[in-house]
Structure formats: C-alpha cells, structure tokens
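Trainee: Predicted model and sequence below, questions to follow.
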Amino acid sequence: MEPDLFTAAAEERLEKDPSAGPLAVRMRPRTLDEVVGQRHLLRPGSPLRRLVGESGGSPAGASSVILWGPPGIGKTTLAYVVSRATEKRFVELSAITAGVKEVRAVIEGARRAAGGFGKETVLFLDEIHRFSKAQQDSLLPAVENRWVTLIAATTENPYFSVISPLLSRSLLLTLEPLTDDDLRDLLRRALGEERGLGGAVTLPEDAEAHLLRVAGGDARRALTALEAAAGAALDKGEAEITLATVEETVDRAAVTYDRDGDQHYDVASALIKSIRGSDVDAALHYLARMIDAGEDPRFIARRLMISASEDIGLADPTALPLAVAAAQAVAMIGFPEAALTLSHATIALALAPKSNTATTAIGAALADVRAGLAGSVPAHLRDGHYKGAAALGHAQGYVYPHDVPGAIAAQQYAPDALHGKRYYEPTRYGAEARYADVVEKVRERLRGG
C-alpha cells in the first residue's frame, strides 16, 4: 500500500462525520486560505498560489518545491494542501527510513498512475537533508521529466544540504515559525468549528496562554493538547477548560512567566547573574523556566553571548566563540532540540573562569571620551597616503613595529591628554593570567624600557 497521507476512505469518513479522527487531523487545512501563519507565502499572486493554479498561474510552473523551516510549522500540511488543490495523488516518504529503492518504487507508481489514469503525483519527501548526494541524484529524472511534483522539506539550509541540480530546479520557500497569534487563531477555530469541537467547551485566557506555552510553536501539539483538555473537561461535566484541567492533561504545570512583563526580565536577569556567580544548577533552573514558558530561544542565546564578554572575557577566550556557535545552532534548529544547545552553552559559561575586565575597560574609556578627554591623534599616527601629508608632518617619524625586534616599537599611540592612561587591568583568573604577564611587558617596551 502506498504511504498516502490520507487514503480516499479516510477522507470520505471525515466528510461524512466531521468528528471522526484526531482533532489535529480534522483541523488540517483544506485550502491555502485555511493555513495559519506563513502570510509571506500566501499573499495573492505568490509563487505558492501560482503553484496550485490560482491568480491565473499554472500548477505546472515548478517541477520541485523545497520547504525550509523549523519543525512543527506546517511543511507537511502545505504539501498536502498543494496536492489537494491540484487534485493530484499524494505520497509521503521520510528520508530517515526511505532509500533509493523506495524512491524508485514511488516514481514507477507515479508513471503508471499518469499513464493508466492520467493522475499526476505529488511526492512529499520529509527531511531531504538526510539523503546522501547519490540518493538525491536518484530524484533528478523524475523531477526533470515531471513524473512527480516533488515537495521536499528540510530543517537545514538547503544551500548546504541539497544538491545544486535539484536546488536549481526547485522553488525554494522559506517558512517562518508560528507565532502565538497564529496558534491562538487556530485554537479558537478548533473550539468553534463543527469539524473541531463545535462549541462544546470554552477556553479562558489563562488556560489558553498555557496551551500556547505547551505548544512551543507547534500547531499539532497545540491541537492535541486542546483535544485532551477538552475531553477531560467534558468527562467531568464541565463546559469550560480550566487551567487546572490543562495542567492535569498535559502533565505540565503552568509557569508564572509573562514574556512581555516583569517575569521575562526577572528570570532572564537571574539566569545571567547565576552564570556570573558560577552557580551552574541555578542557571539551569532559570534556563528551564524560560524554555518551558516558551521564551524565544534566540533571546536566550543573545543573553548568553553578552554574558560571554561581560562576565568571562579573556579569562576564557573560547567562551564567546562557543556562545556565538550556540546562537547560530539555535537559529538553525529551533525548539525542542535547541534546548540541548542552550544547556550546553549555559553549563560551559557558568563553569568558566570569570573576568569583567572587558566591561570595565571599555566603560572607563567611554567615560573619558564622554568627559572630553580625547585630544588630537599624534602626528606620526595620522594618515600619510595623500599629497602634502609630509609637509604637514603627518605619518613622519612613525616606526613600523614589524621592523623592530619583538614587533613592539617604543612610540606614543594615545593622544597627549591620555598618554600613560590605563584602562585594561587584567585579573589572574583562568587564561587571563597570561595577558596579565604580557601587558606589563608590552607597556614597558612602549615606554622604551
């Protein structure tokens, strides 16, 4: 049996009885207008609407589509909507379990369906980035000859994970994470529509807010949690889904955390201060609270990057590259896997040796500049790459450091008003101990000692 996402029997059953099947299945969009989020892809005349034959376009305008975005935002749903709108067969494969053999079987089935019944096929290939180059090459004949309309999904940058011949034949659509407003609209539609819960229960704001946090931007997770909570409420004879009922059914307590209020800043502050204080366990607690409350992982990653320079600095020069790498990883993978990356970075930063000299040094330098302690750039340091510079004394007498032993030339660099001023005062913690030894020797050489 072909791995169709929806068999004809299942669709017919849903049409006859809208309450059949899980809520997430019943609320699956049937048209592009029912898709939540992705407004940038759904505007009139967009490539996606032309793909399904709207706006005077042709569904044959692209032989392949690549959907790129984080997990749980509707890549499979969009593929199904395209298939339904164009009345094509829909076959789904996952690159995790399928190989060249399975791909060739689907392609052969598509050729038979087209030849025998005149029915074209949409092949949805999930996680195409897991296919090797040879496996991706096996798709090219079907795409080039239009035996199938390939819709491939990936959570990784397709410019790095998809072969160039396939990418050049594809319409690349970048999907954006679902917002709370997107999911709120979906939940409210599910509560009221006949194919959903048909108005059988209501959902107060506090319970709705908790469902949004539990969902973590995933539409299917939001609908599954709503269905479980609604069932529990109805079993108790209640027409309202209370916060307590939601907590019982999803087995997660609501965390007091308002992403737009004081809790947002208080918990974020506590995370950074725990890292600064080297209390790795407290830091992980606050990180967990932020993750569980649905905080934007990119916000957390930005705070960690700041901490790496503000509180660790040269005591561990690897801290900042690690935090930057974590931020890049978080942006690429999203939740839930991003929690592992954030934990990795938080533990490393909390246990790193600490130094705030980068903070105090630039703070002292800025304070002098803002107080008017600036002065003219010494003449020998000024630009000498123009006619007349020598006559002005610019760049005259400058000693090129690479021409002297040790590559440190005894000359004045700071303006006269700041000559001899010290901003950087290194600690003896971690790797900064080396800088403490070096800076004194360098300063002595600069003075001509």
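Mentor: That came through fine. Numbering: from 1, shown residues only.
Trainee: make it CA atoms for all contacts and neighbour counts henceforth
Mentor: Noted.
Trainee: is it fair to say Ala367 lies in a helix?
Mentor: Yes: counting by DSSP: H, G, I helix; E, B strand; the rest coil, Ala367 is located in a helix.
Trainee: Can you tell me the centre-most residue of this structure?
Mentor: Most central residue of the chain, judged by C-alpha distance to the mean C-alpha position with C-alpha atoms, centre = their mean, is Ala331 at 3.0 Å.
Trainee: Touching, that one and Arg298? I think so.
Mentor: Yes: between Ala331 and Arg298 there is a contact under C-alpha atoms under 8 Å: 6.5 Å.
Trainee: quick one: the strands in this protein?
Mentor: For the chain, the strands defined by DSSP state E occupy 64-68, 89-94, 121-126, 148-154, 171-174.
Trainee: how about a markdown table for these, with mean neighbour count added?
Mentor: Below are the strands of the chain laid out as a markdown table (neighbours: other C-alpha atoms under 10 Å):
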| stretch | mean neighbour count |
| --- | --- |
| strand 64-68 | 24 |
| strand 89-94 | 22 |
| strand 121-126 | 25 |
| strand 148-154 | 26 |
| strand 171-174 | 18 |
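Trainee: Please compare the first structure with the one that follows:
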Amino acid sequence: MPDAPLAARMRPRSLEEVVGQDAAIGPGSMLHAMIGRGRLPSVILWGPPGCGKTTIARLLASSVEAAFVPLSAVTSGVAELRGVISDAARLRRGGGRTVVFIDEIHRFNRAQQDVVLPHVEEGTVTLIGATTENPSFEVVAPLLSRVRVVRLQPLDERAIRELVERALRDEERGLGRLQLTMDEGAVTWLARSANGDARAALTALEIAADLAAGRGSGRIERGDISAALQDRRPYYDRAGDMHFDTISAFIKSIRGSDPDAGLYWLGRMVDAGEDPLFIARRLVILAAEDVGLADPQALPLAVACAQAVQFLGMPEGAIPLAECAIYLALAPKSNSAYAALGRALEDARATAAEPVPLNLRNAATGLMARFGYGAGYRYAHDEPGHVASGQAYLPESLVGREYYREGLLGAEARLAARWRAATGRERAIQAPGELDEEMTEVVDDGGEG
C-alpha cells in the first residue's frame, strides 16, 4: 500500500532481488537447487532481525506456487494450528501444497511443536520457521531432525548501501519521486549504523527523507541520519547466541593476552546492557582458570572487581570491569591448577573405593589408635623446611602419581622451584594445552566462554 512503511514497500518481489544472502539462497545453495526442481523442504531460517527471514519465506513459497499461511508463535495457539493443518490436508488432496510460516518459532512450546511434527513428516505441510535464537536449543530434537536449518547473516555494509540506493531510485515503491540525493557520508553512516538490519536502515532512511523535506532540502545529510537513528542499540540477546558468542570472544581475547580486544568486547557488552555481574563472574573464573598460579593476585583482584561492581552498580561498575580485564590480559598465564584438577578427578572417580591410608587417619579414640590410625604419620612442622619429604599421602595404588605440572611463568615458577627443592622431586612441566576431557564437566556453566 502507498502509505505502508518504506521497509514494507521495498520488500523484494523475487529471490533475485534479495541482497546479502547468497550463501543461503543464491546459486550453488541447497535451496536454490531444490527450488529449481520445483521442490521445497521444510526449513528453519535462523538469523538476526532485519536479515530477510519473512521475505525469503514468502518468496520460497511463491517459487513453488504453494499457499502461504503465516502464523505467529506469540499469538497462535494449538487450535489455530490444527485448523491450518486441516485446511492444508484438504488442499493437498486437490493437488495443492501449503507452506506454514511460523515466525519466532523458538517461542512455540513443546506441545505446539509436537502438533506440527507428524504433518511435517508426512508432507501435509511444508514448515518454514523463522528464529533469532539457536534452533539447537529452542526447537525440539524430533522436529529439528525433520527440517533443514538455513543460517542467514546480518547484512554487510555493501548490502545495506545497495538497499538504500535502490529505495532512493525506485519511483513506484520507494522515494524516487521525491528526487532526493544523499551525502556519501550519510550513506556510509547509515550502512554502518544499521548493524546489519535492513528494516532499521530503511526506516531510518524514510525518517531522514522527511526531515530533509521538512527543511526544504532535496539532500539527505549525515545529521538527518543521526537524528533518524537516535540512540539505536545493536541487536543483543541476553540469553541467546549473541550473549554467548560475545562473552566467548571476550574471554578468549583476555586468555590470549590482548587487552585491546578484551576492552572492545567488554564495551560491546556494556553498551548492549549485559548483566555486569555476569561479566564479573566470568573474570573470576578466568583469573583462576587461565592466570592461576602465575599471578596469585589475579583471583583476589577479580573477586574484588565483582564486589565493586555489585557495590557501585552501572555505569560506574564498568570501570573496575575494565581495570580487571586489562590486568588479567597483561598477567602471565598458567592453567596448571585447572589441568591438575582434571587429572586428579579422573583418578578420584576411578579409585573412589580406595581406603584412606592409616597414617593419614586421625586417631580420635584409643580404639582407633590400637587399630593403627595415625601410625607413622610425620608432623610436617617438625621436619626440615616444614616438609615431610618422602611421606606418602596418596592411596597405595596411586603412590608416585603427579597431577600438578607446574607452569614456568611468574610467581608459579618461584613457588614450584622452592617446593621441588624441599621435596627433592624432579620437575614435571605442564604441556601446552594439556587438559583432561573430564574437566569440561567440572566447570561447565552453560557454554559462557
């Protein structure tokens, strides 16, 4: 309609008009090949807002001449879904086919997904779901196994620029009749500030065009774009992929000793409104896991950072977060404690029935002493250097096992050298990247980095 928003008027009318999604629907893609043979599988289109999920769904249905029935996971219930499936069954008996498009399919509960499952399997309907969330976590496994997941990317600056220029030229659906021009700086600013969202870019362009027309100008300037965008925030989900991907980049940057990258990803999270205590908790984990004994002050500093963030709140809490991130990035690194725990846990699980050696048991009663509890135990503080060298502390089957393998950086090197000299042990150096698989079960906190 002429009075529809510009983003709605400029929706592509064919798959060829879609920009920025060649990998998903362009030549050589699975969908392009199947559409060419007149077939359309059930798919889930997974991508950020404004990347074209709804438009592509409509165009896919049109390409195979199927009826297109849109549903919203927010407003549609099981009864409506059953009615749509019943209509699709009747159409199928007459030789037709139906594409059921479920927007925000990640909001469908298990019961709703179970209703559509057998009809997707039998081919009564072709399902196209759209989601901004990772389908691996939000779609039930039986349904996920019956669909193809197609990943859509946020539009790059070149694609946004192409859409903007197309809207400025188009006299039928766009702004062409207004004969507007646009500063190069304004185009670049809009393409960059849209954050890959075509809908946001075209909405801002329409507002900027009104602002330029309101002052009697035929030229859209950067100031018009800034005013139209206002304080537009980038897309960020506090429980989905952006949340986990960004914290992962943050942790890996600090682990890799890059303070600049760490600060950048911290800035992205702070600007998007991420929970600051979540960030602080990750820094505490990193201090113990990745800096460890190479700098024993890292952990208390990270804990102090978490306390400061809780005490201050935001935005001031970002300052201790930045200080802690820089400190941890600059600190020497050692994962010796993390890896040692993994090795110890492996043996602990395998030898859980091993008795505690008698010399390590406390003889709390005379009867226990008569049974040998505490016999032969050497009190460390009575020994040279306060080390009972040669005394066994492990179960008999594990005597000689070494779980701790020292790092060679910072304070750890000095601590380990003193300990080895006192105990007469040979050096056992932690190999780079060495880690038992079991450790992932110990510290796993939901894949946060």
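Mentor: Thanks, I have the structure now. Computed from a predicted structure; not experimentally measured.
Trainee: re earlier: can you tell which of the strands of the first structure is closest to Val369 of the first structure?
Mentor: Val369 of the first structure lies closest to strand 171-174 among these, at 45.1 Å (C-alpha to C-alpha).
Trainee: Pull the contacting residues for Gly52 of the second structure.
Mentor: Residues counted as contacts of Gly52 of the second structure (C-alpha atoms under 8 Å, 6 or more residues apart in numbering) are Val18, Ala198.
Trainee: now for Ile107 of the first structure: what does it line up with in the second structure?
Mentor: Mapped onto the second structure by TM-score structural alignment, Ile107 of the first structure lines up with Ile85.
Trainee: Same question for Leu171 of the first structure.
Mentor: By TM-score structural alignment, Leu171 of the first structure lines up with Arg148.
Trainee: how close does the residue lying closest to Val52 of the first structure once chain neighbours are set aside sit to Thr86 of the first structure?
Mentor: Sequence neighbours aside, Pro59 is the residue nearest to Val52 of the first structure in space, at 4.9 Å (criterion: C-alpha to C-alpha, 6 or more residues apart in numbering). To Thr86 of the first structure, Pro59 of the first structure is 7 Å away according to C-alpha to C-alpha, to the nearest Å.
Trainee: now swap in Gly192 of the first structure and tell me
Mentor: For Gly192 of the first structure relative to Thr86 of the first structure (C-alpha to C-alpha), the value is 28 Å.
Trainee: quick one, what contacts the residue nearest to Val52 of the first structure?
Mentor: Contacts of Pro59 of the first structure (C-alpha under 8 Å, 6+ apart): Arg50, Leu51, Val52, Gly53, Thr86.
Trainee: okay, now the second one: neighbour count?
Mentor: The number of residues packed near Leu51 of the first structure is 22, by other C-alpha atoms under 10 Å.
Trainee: got it, and Gly223 of the second structure?
Mentor: Count around Gly223 of the second structure with other C-alpha under 10 Å applied: 15.
Trainee: check contacts around Ser168 of the first structure.
Mentor: So Ser168 of the first structure contacts nothing (C-alpha under 8 Å, 6+ apart).
Trainee: and if we set it to 10 Å?
Mentor: Ser64, Val162 (C-alpha atoms under 10 Å, 6 or more residues apart in numbering).
Trainee: Residue in the second structure paired with Gln38 of the first structure?
Mentor: With TM-score structural alignment as the criterion, Gln38 of the first structure pairs with Gln21.
Trainee: Next, count neighbours for its match.
Mentor: 19.
Trainee: ok, it - contacts?
Mentor: By C-alpha under 10 Å, 6+ apart, the neighbours of Gln21 of the second structure are Leu15, Cys51, Gly52, Ile56, Arg151, Leu152, Gln153, Pro154, Leu155, Asp156, Ala159.
Trainee: Now with 6 Å, please.
Mentor: By C-alpha atoms under 6 Å, 6 or more residues apart in numbering, Gln21 of the second structure lies in contact with nothing.
Trainee: if we can go back for a sec, okay if I get the strands of the first structure as TSV plus distance to Glu205 of the first structure?
Mentor: Listed next are the strands of the first structure as TSV, based on distance: least, C-alpha to C-alpha, whole Å:
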stretch	distance to Glu205 of the first structure
strand 64-68	32
strand 89-94	37
strand 121-126	35
strand 148-154	34
strand 171-174	32
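Trainee: Leaving out the residues flanking it, which one is nearest to the match of Leu171 of the first structure?
Mentor: Val43 (4.5 Å).
Trainee: corresponding residue for the one you found in the first structure?
Mentor: Using TM-score structural alignment, Val43 of the second structure pairs with Val65 in the first structure.
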